[in-house]
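1. Provided below for reference: sequence and predicted model.
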Amino acid sequence: MRKKLFDTTFGKLTVAYVFLGVIPLLLLSVLFFSRFTDSVRETMIRNYAQINGYFARNVGDIIESADDAMAELYEYETDLGESLAAVLKDTERSDGERALEVVNALNSVMSQSKHIASTRFVDFNGHIYSVYYNQEKTLRNDAEYYTQMSIIPKDRLRDLRVLGTTEESNICINTDDFIFVLVRNYMDTTSMNRAYNTALGTLFADINVDVLDDLVKKIGLEKGKLYICNPEESHYVYSQDRKDYLDGRNPLGKKVMAHLTDDEGYEKIDDNWIFYAKITGTEEYAVLALSDVEAMGYYFSNRTMMVVILLFSCIFLVLLYIIFSNRMTEPVRKVQEAMKQVENGQMDVRLEIDSHDEMEIIADGFNKMVERLNDYINQVYVARICQKDAELNALKMQIQPHYLYNTLDVIRMTALEENDETSAELLECLAHQLRYVMGEHTDCIVLQDELQALREYFVIMKVRYEDRIGLSIQVSDEDTQLYIPKLLLQPVVENAIRHGLREKDGEGTVAIRVERKEDFLEIVVMDDGVGMDEEQVRIMQESLDDPEIGKVDANGCLSVGMKNVYDRIKLNCGKEYGFRIESFLGVGTIVTYHLPVWEEPENVESSDRG
């Protein structure tokens, strides 16, 4: 029966290694990575939220600075102390005088904020005024979108509006800059009602995007991209990739735009982190977008290092386990190999184990056991083999004269009664019989030779009993080449003739049938003689089963030949083999042999003989 893995020393060491080494290490590693990941994620979210908040506040400061400067229009006064509203509503002024005052007011606005690159003003009569720091720039005649009063909805006349970034060449000539535009209506403040409902003009303040680029450089963002966008109008005030302005692309996408609802926050959308913060006083959002790999780059780099450390630790533990396991199991393997050698008959094996533990005690016990076993074999086993050989030889010597005497007696009686040439044939058969019985001394013989000896024996028996007996043999050609102990069938056949057929009136037959079963050979010897009752059969079987070699009971029911055959089978073939007797009065007797299947003579000598 095969041992289970857990029943071996190696299996137990493996279980101990897995449950006490590898699994705890993996659990600790998973716990560490889980906590480390949470910590890194929290730190990342906090840092990038602070960066985006800082960016939003600075952009808000820039817009607030420009918005405060745009409010300077309400503070402007002419040399006569008139407000800009009075100038715009004065119908007696010429266009040139009005333009001079509006330009002065625009210069005043630009002087209040360093972020404003140019301004434009459109009054309620449709007159357009513009002022540029760079005198080479000139307003385009087809820049209607950036020079109209209706650019701010009527329901939000007083609100500040931020237009998306565009090329400045769409507004003026002689420029290749990008700008975003702040738009406010200039309300009529001459009365409270008009201040809320009547606009005298619209002021446009252009801010160069380079101002935002300088802010981004100052932040020093290494990963991710910053944007300023309006989710309602889906335009961009700032993008680090200026192609977004030219192509009208939406780099953040509609899904991100839809999440920009609160004043600030963050979301993870499609493996990307989005941090957003609303710019104060506007509808614009500062957005920081970066991938999960970029956001967790510090974690991934540390995770790689931790994985390397973990793998190194596992390899180290495996090496320790192998070394420890080899040292623990080496004595066991030595004992196992020594036991196999002893099993193969090498009784001079000795174990040398110097481990100073239980295995050394086992080795000493094993050596003593082998020594004692060797002594036992020499004293007992060899002696029993010699005794067995002597018993076999004694049985042979006992059966051979017995057989010879009976045969000679038959020939003698026949010669006296017949007095003819039949004696010659009988003597020839006798010679063959003597040659077979007294010839080469061997424990086994081919079944074919044994059957041929029976046929020659029956030649003599037919003459003796005047052809009243016959012999029938059923055997395959293949089975005739099997080996059986010598002189195995003749004593039983002789017994069948003398005690079965001789007492019968009329003719009789001895039938022999040979059949190979799955794992044994069956030979059946049957006669149709007078038979025996149950009591005689029982006494004969008990005599056969008597452990004393060659013993025959005093009442003469069992012949010496049959007892010898039975004992020889036990000695040569094994205790599980032999034959059984069945008999019925007036019907006949059946003797069934149960023998091993011997296909080669060497199998006989190497077989287990009990």
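-> That came through, no problem. Keep in mind it's a predicted model, so treat the numbers as computed, not measured.
2. alpha carbons only for contacts and neighbour counts from here, please
-> Fine.
3. Quick check: residue 453 vs residue 573, distance?
-> Going from residue 453 to residue 573 by Cα to Cα, to the nearest Å gives 22 Å.
4. Please say which of the two ends up with more neighbours.
-> Set residue 453 next to residue 573 and count neighbours by other Cα atoms under 10 Å: residue 573 wins out with 24 against 20.
5. now the helices: where do they sit in the stretch 151-300 of the chain?
-> In the stretch 151-300 of the chain, the segments counted as helices under DSSP state H, counting those that start in this stretch are 192-197, 210-219, 243-247, 253-259, 292-295, 297-343.
6. any chance of those in JSON lines, with distance to residue 265 and mean neighbour count too?
-> As requested, the helices of the stretch 151-300 of the chain are exported to JSON lines (distance: least, Cα to Cα, whole Å; neighbours: other Cα atoms under 10 Å):
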{"stretch": "helix 192-197", "distance to residue 265": "34", "mean neighbour count": "13"}
{"stretch": "helix 210-219", "distance to residue 265": "20", "mean neighbour count": "14"}
{"stretch": "helix 243-247", "distance to residue 265": "24", "mean neighbour count": "13"}
{"stretch": "helix 253-259", "distance to residue 265": "10", "mean neighbour count": "13"}
{"stretch": "helix 292-295", "distance to residue 265": "16", "mean neighbour count": "16"}
{"stretch": "helix 297-343", "distance to residue 265": "21", "mean neighbour count": "14"}
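7. In addition, the following structure is provided for comparison:
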Amino acid sequence: MKRIRVYHALRVKLGIIAIVLIALPVIAISITYSKTVKEIIKNKYTDTAIQSVFETGEKIDFILKDIEEFSTVIISNNNLLHMLKNEADYGVDDFKNVLRGFITSRDDIEVIDLLLQERNYSIGATKITSNYKADEALENSSGQPIWIPTKKENIEILSGIFDKYYFTLARRIIDFNTLDDYGYLLIDLEEVILEQSYKSLIDDENTELFICDKNGTIISHTDKDRIGTSITAQPYAQKVLSSKDFNNYVQYKDKIDKVAIYSTIESNGWKIIKTISTGYLYEEINKIQKYFLLGGFLYGIVIILFMIFFSIRYTEPMMKMKKVINKVEQGDLTVRTEVHSNDEVGQLGDSLNNMISEMEVLIDKLVKEEQEKKEVELEALHAQINPHFLYNTLNTIKWMAKIQGNKSVSRAITALIKLLRISTNLGREMITLGEEIDYVKNYIVIQKLRFNEAINVTYDIDDECMELTVPKLFLQPIVENAIIYGIGDENNDLNINIKSFIDNGDLIIEIIDDGPGIEDEILKKIFKSTSDKNKFSKVGLNNVNQRIKLYCGKGYGVQIETKVGTGTLVRVALKVNE
């Protein structure tokens, strides 16, 4: 048997099928599902982060609006407006007392300044280097609140001087009844107020969180050195500052992947911005994905191992059957495969065992039939040896009888010579039916001399049958048996009719005699008895029947119909051979 290469083996194919149809789809689904889940969770997590920044922005916006409302209370105070109208009537202490009343009501305000046309009044922390001048936006305003970016101030506390960062609310003081312009109100608030509002959002050392104005100038930052600097050089700045979205996020790359989450403070358009690395932002998501991929990988490995076990488990019987088939090919029909299951593989094993058993029976039968055929041929050969030796001797005796004028002896010897001529023709196993009839006629000549013309034979042979080939010497033994059982010891006249015709594509030959018939006990032994070497026939009905079956098949052969006292019919069925 041709050797199977490894990559052609059924186990390998099953393993590949398992990987292609099970493991790879599982892994692909795991990766796809993981990415989808990660994207969903990332969006949800980002939305949560945006929401937290937005809520912080709202908190700061609430603080700023509260300051704006407080500034409105100050500039609309009737007492202060009266003093501003009649500034010359009031001294510095009078103004400070009024301002002190406002500042003491709030804990978050550090300094309140009144910048008037002639004089300036200040209450709260003492600023050493303050020389604020109204900027263009404040000068062009009509009384609305203007938020001024954070600046560093030198503050004198007791005997020391300290640096503090203040962001300022400034607005023009206008009497809306008379539209008189008196100057500017400045309210300074410590930058720490803003930092405390968003500090809780800083959850990693790589997280940066700050507030900047519309131009990108940092208003509040945990790193105070960054206050007053610009973010316009940052990769996310343009998208954040130009975005029309109230809150959103921007992904960017700064050595590592990062995301900038921002929210706009409604009061003044400032933006609170939180930058964080995506690695940290999605740290838990990445862990989930890693576990998910690991689980999918392990599941794929388990599936592959299971399929390998499955392929080995279910191909092992096939491998055993293959070994059995190899031994059968080498001629060993005693081997059998083991069957341990009731499934299709088990049924295949049973079928293989049954097939080998049938093969063994058939081969034994063929060997036996071949042996029987050889025995028949050997027996025929033995029967032909003596006639062949006698052929020349009888030919000499025939001529001697003719010389002496004994015609009966000459005719008998002539008929015998013709019989011997056919029987000694070893090179032909098949002869025509016409030749077989001639052989029978010569045999009848001899038998008539023996039984004093007590045998009458008639021939009813279809012309189309005469040239059909038949096994040699099949008809004479049947006629001989008809004579033996038909005349017996009483030497009564015997009539024999030999007929031949075609029936359903088969050659049928019937030998009919009017003898006493054959008894049942003898009939049962006819096809079982061996040849009687004391009789002329060396073949016998059993031998004829076997030869016909060997040459023509099991469906052909000799059949006998007899009834004691009425005669016998022997029917021979042969395959038609042109």
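-> Thanks, I have it. Predicted model only: the values in this text are computed from it and were never measured.
8. export the helices of the stretch 151-300 of the first structure to JSON lines and tack on distance to residue 365 of the first structure?
-> JSON lines is the format used below for the helices of the stretch 151-300 of the first structure (distance: least, Cα to Cα, whole Å):
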{"stretch": "helix 192-197", "distance to residue 365 of the first structure": "113"}
{"stretch": "helix 210-219", "distance to residue 365 of the first structure": "81"}
{"stretch": "helix 243-247", "distance to residue 365 of the first structure": "89"}
{"stretch": "helix 253-259", "distance to residue 365 of the first structure": "81"}
{"stretch": "helix 292-295", "distance to residue 365 of the first structure": "66"}
{"stretch": "helix 297-343", "distance to residue 365 of the first structure": "11"}
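9. who wins for proximity to residue 393 of the first structure among those?
-> helix 297-343 (30.3 Å; Cα to Cα).
10. Tell me which other helices or strands the helix or strand just after that closest one touches.
-> Per DSSP states H and E, helix 297-343 of the first structure leads on to helix 358-376 as the next helix or strand towards the C-terminus. On a contact count with 3 or more Cα pairs under 8 Å, 6 or more residues apart in numbering; DSSP states H and E, helix 358-376 of the first structure meets helix 297-343.
11. The helix it packs on vs the second structure, mean deviation?
-> Here helix 297-343 of the first structure, set against the second structure after superposition, deviates by a mean of 2.1 Å using mean Cα distance after the TM-score superposition for the first structure.
12. Quick one: distance of that helix to the chain centre.
-> 19 Å (Cα atoms, centre = their mean, to the nearest Å).
13. ok, back up a step: what's the closest of the helices of the stretch 151-300 of the first structure to residue 560 of the first structure?
-> For residue 560 of the first structure, the closest of these is helix 297-343, at 39.7 Å, according to Cα to Cα.
14. Does anything pack onto that closest one? Which helices or strands?
-> Other helices and strands packing on helix 297-343 of the first structure, by 3+ Cα pairs under 8 Å, 6+ apart, are helix 9-17, helix 23-70, helix 358-376.
15. Let me have the ones you listed in CSV, adding distance to residue 535 of the first structure as columns.
-> Supplementary listing: these in CSV, determined by distance: least, Cα to Cα, whole Å:
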stretch, distance to residue 535 of the first structure
helix 9-17, 61
helix 23-70, 76
helix 358-376, 44
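16. Identify whichever of those helices lies nearest to residue 268 of the first structure.
-> Using Cα to Cα, the nearest of these to residue 268 of the first structure is helix 23-70, at 10.6 Å.
17. tilt between the closest one and helix 210-219?
-> Here the directions of helix 23-70 of the first structure and helix 210-219 differ by 150 degrees (axes from the mean of the first three to the mean of the last three Cα atoms, to 10 degrees).
18. I'd like the next helix or strand past helix 23-70 of the first structure.
-> Using DSSP H and E, the first helix or strand after helix 23-70 of the first structure is helix 84-89.
19. Can you name the element that comes right after that next one?
-> Sequence order places helix 95-111 as the next helix or strand after helix 84-89 of the first structure, per DSSP H and E.
20. Okay, angle between that following helix and helix 23-70 too, please.
-> 150 degrees.
21. what's next to helix 95-111 of the first structure, contact-wise?
-> Outside helix 95-111 of the first structure, the residues within contact range by Cα atoms under 8 Å, 6 or more residues apart in numbering are 69-73, 76, 78, 84, 87-88, 116-121, 129-131.
22. what about the counterpart of residue 144 of the second structure in the first structure, distance to residue 197 of the first structure?
-> Mapped onto the first structure by TM-score structural alignment, residue 144 of the second structure lines up with residue 159. Distance check for residue 159 of the first structure against residue 197 of the first structure: by Cα to Cα, it reads 12 Å.
23. related to what we said a few turns ago, show me which of the contacts of helix 95-111 of the first structure are buried.
-> For the contacts of helix 95-111 of the first structure, a burial check counting by 16 or more other Cα atoms under 10 Å picks out 69-70, 72-73, 76, 84, 87-88, 116-121, 129-131.
24. what's the longest strand in the second structure?
-> strand 160-175 (DSSP state E).
25. Between the two ends of stretch 142-162 of the second structure, how far is it?
-> End-to-end distance for stretch 142-162 of the second structure: 35 Å, by Cα to Cα.
26. Now do that stretch: distance to the chain's middle.
-> Distance of stretch 142-162 of the second structure from the chain centroid (Cα atoms, centre = their mean) equals 75 Å.
27. What residues of that stretch count as buried?
-> Neighbour count says stretch 142-162 of the second structure has 143, 145, 146, 147, 148, 149, 150, 151, 152, 153, 154, 155 buried, by 16+ other Cα under 10 Å.
28. again, but for stretch 95-105 of the first structure
-> Of all the residues in stretch 95-105 of the first structure, those buried under the rule 16+ other Cα under 10 Å are 98, 99, 101, 102, 103, 104, 105.
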